[in-house]
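J.: Okay, sequence plus prediction incoming.
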Amino acid sequence: MTRVVSIYLPDLPTDRIRRADSTIPPEQAIAVIAKSGSKRWVSAVDTAAKKAGVHVGMQAAKAQALFRGLTMIDADPAADAAALERITCWALTQYSPIVAVDGLDGIVMDTEGADHLQGGEEPMLARIANQFRAKGLTARVAIADTWGGANACARATSRDTVIIPRGETVRAVEKLPISLLRLPQKIVNDLRTLGFKTIGELANTPRAPLALRFGPEIGRRLDQTFGRTPEPIDPIRTDELIEVTRSFAEPIGAAETINKYVGRLVIQLVAELQKRGLGVRRTDLVVEKVDGTRQAIRAGTAKPARDVAWLTKLFKDRTEKIEPGFGIEKMTLVAVMAEPLGEAQKSSSLVEDEVVDVTPLIDIFGNRGARVYRVAPVASDVPERSVKRVAAASDPLEATWVTRWKRPVRLLARPEQVDVMALMPDHPPVWVMWRGKRRKVKAADGPERIFGEWWERNSEMAAVRDYFVVEDDAGERLWIYRSGDGVDTETGSHKWFVHGVFA
């Protein structure tokens, strides 16, 4: 069943201005001013301006008089549209094969078959919201069974994310205002004059009188929102994207036929990539069906690739998920992410060193939804900050871990507080109570003192941790620490924690 994500960008004009001019302080209020002839009014405001009482539609002179510190910038719809298109193209490479611009302030995408790559719907939506926030963009993200349902819910909420369960779209939108039905503003105003307020009231009214007065648009939007009529999403495409297409005079549907044409499309795509000296990192197969709906499959590789056999295998492993319905009339293969790739030079030596390439294994796991990565060292004495995740096939890093002191094989996600008996300030615990089990300490080594990083956080100016390696009577070795130096309370709470487990 199709699932649609709508990303609403309510502050796109002001967010674009802030991203373009980094000298504007975060607390500075901004209002975007539109004009027509001699009339000037507020067309967009940021959060700070809203708190001051400035709102969309207010006359520019009144807004300036209301808030003297207001920064007023002329509206630039063309720049806003270009920014939205760039953001949409970026979203295409990150989240789903079917992504499109949604009006003047949003993005819509079909995530069927792509949410498993993000860990499920809830982690996917949280990741989208967090990534947009990290880019300085305010976003409201909603997922529902239909484009209209997701669009309305994203614009009706003040929360970052909204998940409408499968089959609950009608219930979710029936109490929302009719302005969220994506109708022309004149029709919305006329419906309000007639007393209509919510989508549910409009849906429960006989269609014939509405169609006679307003035409078929109301019925069409209601059916699209409730899922009675399909609403295909036309994916965004740019001149930079490399794509190859195959149309069929007679619709196809057999698995063998689909795989055959997938192989042919891969050959064509690789030929285009080779002409430009590129390798593909992310490729989308989009099939268009006779009923106007689309279905897509995404395949990614850890490194740039243009090996025909391997790319064909990645798609053939997943083509059984394609539901042809009444038949497929068009197939498109798109390289949504490509990187430079030179020709491989073969060794001239008589005996070549055997190199084990695990990239194919990484690709298989990655396309099944598993998150494959490597850990790399970071220059930090604080254990939880001394490691980071990097791409599984990334180039080796020059940095190395400092090995003056023993480090556990397993570092806990968060240190776990424990009860101990120890003579402070320098003696290890006599026993440790961890996870409901009291462990008598048979041997211990330490302390190793680690100081806080005052340049990272002011609260760590005087922070200290004393680490010990302790072995219990069962032979299990733990990495524990005391917060503080055991004397001065300003250095820490003097509580004990387990931070890691040795092999």
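T.: Everything's here; your move.

J.: switch to C-alpha atoms for all contacts and neighbour counts from now on
T.: Will do.

J.: how about Val141, secondary structure?
T.: strand (DSSP: H, G, I helix; E, B strand; the rest coil).

J.: That one and Ala154 touch, don't they?
T.: Yes - judged on CA atoms under 8 Å, Val141 makes contact with Ala154 at a distance of 5.6 Å.

J.: Can you work out which residues contact both of those two?
T.: Jointly contacting Val141 and Ala154 under the rule CA atoms under 8 Å, 6 or more residues apart in numbering are Ser6, Ile7, Tyr8, Thr161, Val162.

J.: what residue lies at the spatial centre of the protein?
T.: Ile128 (3.1 Å; CA atoms, centre = their mean).

J.: what about it, helix or strand, and which?
T.: Ile128 belongs to helix 121-134 when assigned by DSSP states H and E.

J.: Could you find the closest non-adjacent residue to the residue of the chain most remote from its centre?
T.: Computed with CA atoms, centre = their mean, the residue of the chain farthest from its C-alpha average is Leu423, at 49.0 Å. Closest residue to Leu423 in three dimensions, ignoring its sequence neighbours and counting by CA to CA, 6 or more residues apart in numbering: Pro429, at 7.2 Å.

J.: Same question for Ala391.
T.: Tyr373 (5.0 Å).

J.: second one coming, line it up with the first:
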Amino acid sequence: MPPELRARPFVLLRTERQRRVVVAVNRAAAMLGIAPGHTLSDARALEPALEVAEATPEADSALLGRVADWARRYSPWTAADEPDGVVIDITGCAHLFGGEPALAADLTGRLHAAGFAARTAIADTPAAAWGLVRFGSPEQRRHEALDGLPLAALRLPAEMVEGLHALGLRRIGDLHAMPRAGLAARFGAGLLQRYDQALGRLDEPISPRRPVTDHRERLTFAEPIATPESIAGALSHLLGRLCKGLEAAGQGARRLRLDVHRTDQRVDDEPQSLALGTSRPARDPAVLARLFVPLLERIELGSGPGLETLVLSATETGPLSAVQTAIEGEGPGDQGSDDKLAELVDRLALRLGERAVLRLVPRESWLPERCVAPHPPMERLPAPKPWPAGQPRPLRLLTPPEPVEATAPLPDDPPLLFVWRGVPHRVRRAEGPERIECEWWRGQGSLGLALRDYYRVEDEGGRRFWLFRAGLYRPDETPRWFLHGFLG
């Protein structure tokens, strides 16, 4: 909300059944009696100078998701609770912040400092926490504290709550003495499900907003760090711990992500993330640390004192068993050469991009544009079939082939002269034709040409070209000629 509107009555609207309905109000509007559910005309009757804006549920949901991501500093198990809440499973995490009250106070303080009006509650179950934070006292967490809460605290539909009120049941405690079979018969199993979830009789697992990786290490600092040496040292420590876990699982990292949390970040700010990929599974901390060196230079320290938390995750892994090396370290059983090559490939990929570092492997196709296929450099592939002897291919192909004007004396003779890009080339030597047809299962091929007659020609300047005539020669048609590549 803009700062100038915080002290003035302000509401958000949406259209329901051709009516403008209030869906959210600020404190100034609430003090005037305006509440969600009022129509715009009713709200204007209470305050003619009311400020209004259109509600944006999608933006609200995205903001709530960012808050849930930010809350991962307290626990990796966080999720957005639409439309206005975040649920956090702090099991085993509270002691890291000085206990549950200290954690709640720190969380609430940070949210208030970021401009959010927030309430927190800690309970034994997510359902109990949901009811306490909205209808009760957040300081209470015992089951008895739920007894005095209204039935709406069980997250029941409004129609079901009205039906229970008709029976004289208004508080959660009123349900304790009621027969379960009668409640289920009249209101369905949903009532008992919500009731049991609040009391802890039925588990309600929290699905985290993002899947928690199997291999993840976190390091929170007592004092913020800002120097390159301290950041590199912290990363080396995280890599050592992460690689130990990978080794115990027989895995190697294929993709790593380092999330950097700064002290000056707002609640809804995404942490800066640095990601790198490896050409094959790896778990050598020293090698991975060297790969991270150019990425660490991109870390933005901001205006605060530095970084407060680093989170390192292996977001993608692959099997990696122990490797037997030679005694001398350079024998045929040693993998040192492959490791050095893999590290070089990874460094080039970080600098140039993963798609720029590829290996071209022969493919069983006679079509020049399909005779090779790109593959990851370190991928294990079966031995390719060699290209047939006596059929040289150009090192450079034009994509697509460029049309040329050619003069040939007979239907199957090589051209005597061709003009490419306005420059004439007189042919001194020529070989061919070599006839290539497109695979019948691919139709006319990627160029729309079913048959080609290729010629290797050399002009008077010694330059060698690869030309082809498209289709069979027909006396009543002018043949089409193309330049497809350059030979040596």
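T.: Everything's here; your move. None of these values were measured; they are calculated from a predicted model.

J.: Could you tell me the TM-score of the two chains?
T.: The TM-score (TM-score structural alignment, normalised by the length of the second structure) is 0.56; 309 aligned residues with a CA RMSD of 4.0 Å.

J.: Can you flag which of the shared contacts of Val141 and Ala154 of the first structure belong to helices?
T.: If you go by DSSP state H, these have nothing in helices.

J.: Can you pick out the most distant pair from those?
T.: Tyr8 and Val162 (11.5 Å; CA to CA).

J.: out of those two, which sits in the more crowded spot?
T.: Tyr8 (27 against 22; other CA atoms under 10 Å).

J.: Can you tell me what Val244 of the first structure aligns to in the second structure?
T.: Matched by TM-score structural alignment, Val244 of the first structure corresponds to Glu217 in the second structure.

J.: returning to that earlier point: neighbours around the residue nearest to Ala391 of the first structure, how many?
T.: So Tyr373 of the first structure, with other CA under 10 Å, has 16 neighbours.

J.: between the shared contacts of Val141 and Ala154 of the first structure, which is closest to Asp110 of the first structure?
T.: Ser6 (9.0 Å).

J.: What distance do you get for that closest one to Glu354 of the first structure?
T.: 49 Å (CA to CA, to the nearest Å).

J.: Tell me which of these two has more neighbours.
T.: Per other CA under 10 Å, whichever of Ser6 of the first structure and Glu354 has more neighbours is Ser6, with 31 against 6.

J.: rewinding a little: overlap of the contact sets of Tyr8 and Val162 of the first structure?
T.: The contact lists of Tyr8 of the first structure and Val162 share Val141, Ala154, where a contact means CA under 8 Å, 6+ apart.

J.: Now the residue nearest to the centre of the first structure: closest residue in space that isn't a chain neighbour?
T.: Nearest one to Ile128 of the first structure, counting by CA to CA, 6+ apart, is Val141 at 7.6 Å.

J.: Pull the number of nearby residues for that neighbour.
T.: With other CA under 10 Å as criterion, Val141 of the first structure counts 27.

J.: gap between it and Pro235 of the first structure?
T.: Counting by CA to CA - Val141 of the first structure and Pro235 of the first structure are separated by 19 Å.

J.: Tell me which residue of the second structure lines up with the residue nearest to the centre of the first structure.
T.: Match for Ile128 of the first structure (TM-score structural alignment): no aligned residue.

J.: roughly how far apart are Ile128 of the first structure and Asp395 of the first structure?
T.: Distance from Ile128 of the first structure to Asp395 of the first structure, by CA to CA: 27 Å.

J.: and if you look at Val356 of the first structure?
T.: 15 Å.

J.: how about the helices in the first structure?
T.: Under DSSP H, the first structure gives helices at 12-20, 47-51, 60-66, 77-94, 121-134, 147-156, 169-173, 185-193, 199-203, 207-214, 217-226, 255-276, 308-316, 359-367.

J.: Which of these sits closest to Trp434 of the first structure?
T.: Closest among the helices of the first structure, using CA to CA: helix 121-134, at 30.8 Å.

J.: Report the buried residues of that closest one.
T.: Glu121, Met124, Leu125, Arg127, Ile128, Ala129, Asn130, Phe132 (16 or more other CA atoms under 10 Å).

J.: okay, the residues you listed in JSON lines with distance to Ser347 of the first structure next?
T.: Formatted as JSON lines, the buried residues of helix 121-134 of the first structure follow (distance: CA to CA, whole Å):
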{"residue": "Glu121", "distance to Ser347 of the first structure": "47"}
{"residue": "Met124", "distance to Ser347 of the first structure": "44"}
{"residue": "Leu125", "distance to Ser347 of the first structure": "47"}
{"residue": "Arg127", "distance to Ser347 of the first structure": "44"}
{"residue": "Ile128", "distance to Ser347 of the first structure": "45"}
{"residue": "Ala129", "distance to Ser347 of the first structure": "48"}
{"residue": "Asn130", "distance to Ser347 of the first structure": "46"}
{"residue": "Phe132", "distance to Ser347 of the first structure": "46"}
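
J.: Looking at those, which one is closest to Asp472 of the first structure?
T.: Arg127 (41.1 Å).

J.: What's Arg407 of the first structure aligned with over in the second structure?
T.: Match for Arg407 of the first structure (TM-score structural alignment): Arg393.

J.: The alignment partner in the second structure of Arg389 of the first structure: neighbouring residues, count only.
T.: Matched by TM-score structural alignment, Arg389 of the first structure corresponds to Pro374 in the second structure. Residues within reach of Pro374 of the second structure, counting by other CA under 10 Å, total 13.

J.: Report the contact partners of the nearest residue to Pro374 of the second structure once chain neighbours are set aside.
T.: Distances taken as CA to CA, 6+ apart place Leu360 nearest to Pro374 of the second structure, at 4.6 Å, with adjacent residues excluded. Listed by CA under 8 Å, 6+ apart, the contact set of Leu360 of the second structure reads Val372, Ala373, Pro374, His375.

J.: Which entries within these meet the buried criterion?
T.: For the contacts of Leu360 of the second structure, buried by 16+ other CA under 10 Å: Val372.

J.: From the contacts of Leu360 of the second structure, which land in strands?
T.: Val372, Ala373, Pro374, His375 (DSSP state E).

J.: Many thanks, I have nothing further to ask.
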